[in-house]
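Asks: predicted model, plus sequence, below.
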Amino acid sequence: MDVVSDAISAVRTGRPSSNRLRVGGSWCTRLAPYEGAGFHVVLAGGCWLVPDTGGEPVTLGAGDVVLLPHGAGHVLADSPGDTARAVPFEEMRRPDGGGGDGREVELLCGKYRLDRSRTHPLMAELPEVVHLPNRVGRHPELRSAVDLLANELDERRPGACLALPSLLDLLLIYMVRAWMSQAETGSWPSVLNDPVTTAALRALHSDPAALWTNDRLAAAAGVSRATLARRFTALVGRAPMAYLTWWRLTLAATRLRDTDASLAAVAREAGYGSPYALSHAFSREFGVTPGRYRVSAGGSEGRRP
């Protein structure tokens, strides 16, 4: 696994959901804050997005994509003026909507369910609103994903029930990639552009259960131990072994939530020599034992009648 894939996989839960909205004339709708990430794809027409956080209104045109990675509440409207007129999104008209003045707007609006208790720092530093305009030659993979989504929504061909959520997952990856390629703030685009740090992260993420030491990791990155420690800590914000400990426990939490694997199996996969060693480290990081975490997260014990 690469770092971006792991960062997304660690927090994503369940399947994404989406709604198609077609409106026209004068309209304004509010989307409440959400414990996940929201997104919008403008399939036709144009509109405005007004964040609840007080940021500047964003104008959206056909083909534009916007990601709200922290689930911020916001308004979508025909104009950025009086947002007090907004009606809840659930009360908006669905695909048979439209206005009499011909100014029709069509949107794909959706949500990703995220478990924020284990957010990777790469995901945490995404801004409240990531606007990816439809510009010729920019982010061709994202544009292709948008086109595929539009076709799948239009035709509803056999297999669409599997194709649509898979395309929505692909959309999330491409949105994060696109942000990283153009980000002017945040440390993780710089992290993944640094060959030494990237090599070390790739090694840790490829085999987190290995018996890593600073010397072994430095050898994998092709630099001295001192060079690795200096560059890794400066860019990532944690020393290499501290990052490894955090990542191992994050993986253990994911396994506890998503699988019925025994604590011994989870410990082995996370690089701990015994369930006791994992329990001690896990309780120190999360404040609860692995068993209690599994129940509270809806894991195997929590699903039992």
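Replies: Structure's in. What do you need?
Asks: every contact and neighbour count from this point should use C-alpha atoms.
Replies: Noted.
Asks: which residues touch Ala160?
Replies: By Cα atoms under 8 Å, 6 or more residues apart in numbering, the residues touching Ala160 are Glu152.
Asks: put this beside the first:
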Amino acid sequence: MDVLSDVIAIMRTGQPRSARVAWHAPWGQRFPAVPGSAGFQVVLQGSGWLLPPDGQPIVLSVGDVLFFPHGHGYAMADNPSTPVAEPECDPLEDGDLFTSASIDGPGAATVLLCGGYRLDPARAHPVLRDLPEMIHLPARLGLHPELRAAVELLGAEVQHPRLGADTVVSSLLDMLLLFILRAWFEAEHGQCEVSGWAAALADPGISASLDAMHRDPARAWTVAELGSQAGLSRAAFARRFAALVGQPPLTYLTWWRLASAGRLLRETDAPLSEIAARVGYGSEFAFANAFKREYGMAPGRYRRDGCPTPLPSSEVVKT
């Protein structure tokens, strides 16, 4: 898997939710903060306004995509002066994979495709740190055609579900998330000055080394070998990787191995010895010690109980 695909696989948990809602003016709705989640809104028909907690209202048109990677709250309305209603429940706590609804009113309709993803804070990839509170991708002719295609397919499937809709919608929701992140990174790459993960993924050498680690985490990588993947000397690679990613190459590799192990522990019944080998540890004992340093508990307990107090993604094991 490539880095961005791994980010999606490692951080999302449970089943995503989606809804196609037709709001008839006047309408206003507050969407509360949901820690440990990411949400999106897509304007399928009509227009509306985003009312962020801070800053000026933002007008939205057909095809605009909003993404909230950190689960921060916001409000939307047909007009900035329209009062907003408070939510009745956590939209991700209960409910179906997808649903449709219509909110009555005398005015014009605005149709929104909305939804959200549950994220496991214990497996949050550090790439998330670089994402802003909100990503706004305005609709522009010829821009991000794959994202527009995914939106159209998802909106049609939610409105008129057919045989196999559960699988189709679930796959399209993951595809939508990937396309949103790809579009944002591509937009960042087009800026004159970029830093952090946007710069790391745009850098051919550093991106190649990250892909190598993600595709074969069990390999006993050295800094020199990773530098050869990047086409750089050992010293030049180490400096550039740390400057862009924010940590040394082998530090990131260790974090990634243990994050992958956490996913395997929760999602498979593989024995610890097999998981240890798959993520690059020569013995179950060495793996268990490294895992406990990162997660604060033994692998067996993590598999049984989860991680109630996960370490921040920046708190990686030092190698």
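Replies: Cool, the structure landed. Keep in mind it's a predicted model, so treat the numbers as computed, not measured.
Asks: TM-score of the superposition?
Replies: Superposed pair, TM-score by TM-score structural alignment, normalised by the length of the first structure: 0.91. Supporting alignment: 295 aligned residues with a Cα RMSD of 2.1 Å.
Asks: would you mark the buried spots in the lengthiest helix in the first structure?
Replies: Determined from DSSP state H, the single longest helix within the first structure is helix 160-182. Within helix 160-182 of the first structure, the residues that count as buried by 16 or more other Cα atoms under 10 Å are 164-165, 167-168, 171-180.
Asks: also stretch 200-216 of the first structure?
Replies: For stretch 200-216 of the first structure, burial by neighbour count (16+ other Cα under 10 Å) applies to Ala200, Leu201, Arg202, Ala203, Leu204, His205, Pro208, Ala209, Trp212, Asn214.
Asks: which residue numbers in the first structure does stretch 214-228 of the second structure align to?
Replies: Mapping stretch 214-228 of the second structure onto the first structure (TM-score structural alignment) gives residues 205-219.
Asks: any idea how far the matching stretch is from the chain center?
Replies: 26 Å (Cα atoms, centre = their mean, to the nearest Å).
Asks: what's next to that stretch, contact-wise?
Replies: For stretch 205-219 of the first structure, the external contacting residues (Cα under 8 Å, 6+ apart) are 1-3, 6, 200, 203, 224-225, 228-229, 240-241, 244, 247-248, 268-272.
Asks: among the residues you listed, name the buried ones.
Replies: For the contacts of stretch 205-219 of the first structure, buried by 16+ other Cα under 10 Å: 3, 6, 200, 203, 225, 228-229, 240, 244, 247-248, 268-272.
Asks: and the helices in the second structure?
Replies: Ranges of helices within the second structure are 3-11, 145-159, 165-189, 196-202, 204-215, 223-230, 234-245, 249-267, 272-278, 284-295, 299-305, based on DSSP H.
Asks: where in the first structure does the first one fall?
Replies: The counterpart of helix 3-11 of the second structure in the first structure, using TM-score structural alignment, spans residues 3-11.
Asks: average offset of the matching stretch relative to the second structure?
Replies: For stretch 3-11 of the first structure, the mean deviation from the second structure after alignment is 0.9 Å (mean Cα distance after the TM-score superposition for the first structure).
Asks: list the buried residues for that stretch?
Replies: For stretch 3-11 of the first structure, the neighbour count (16+ other Cα under 10 Å) marks Val3, Val4, Asp6, Ala7, Ile8, Ser9, Ala10, Val11 as buried.
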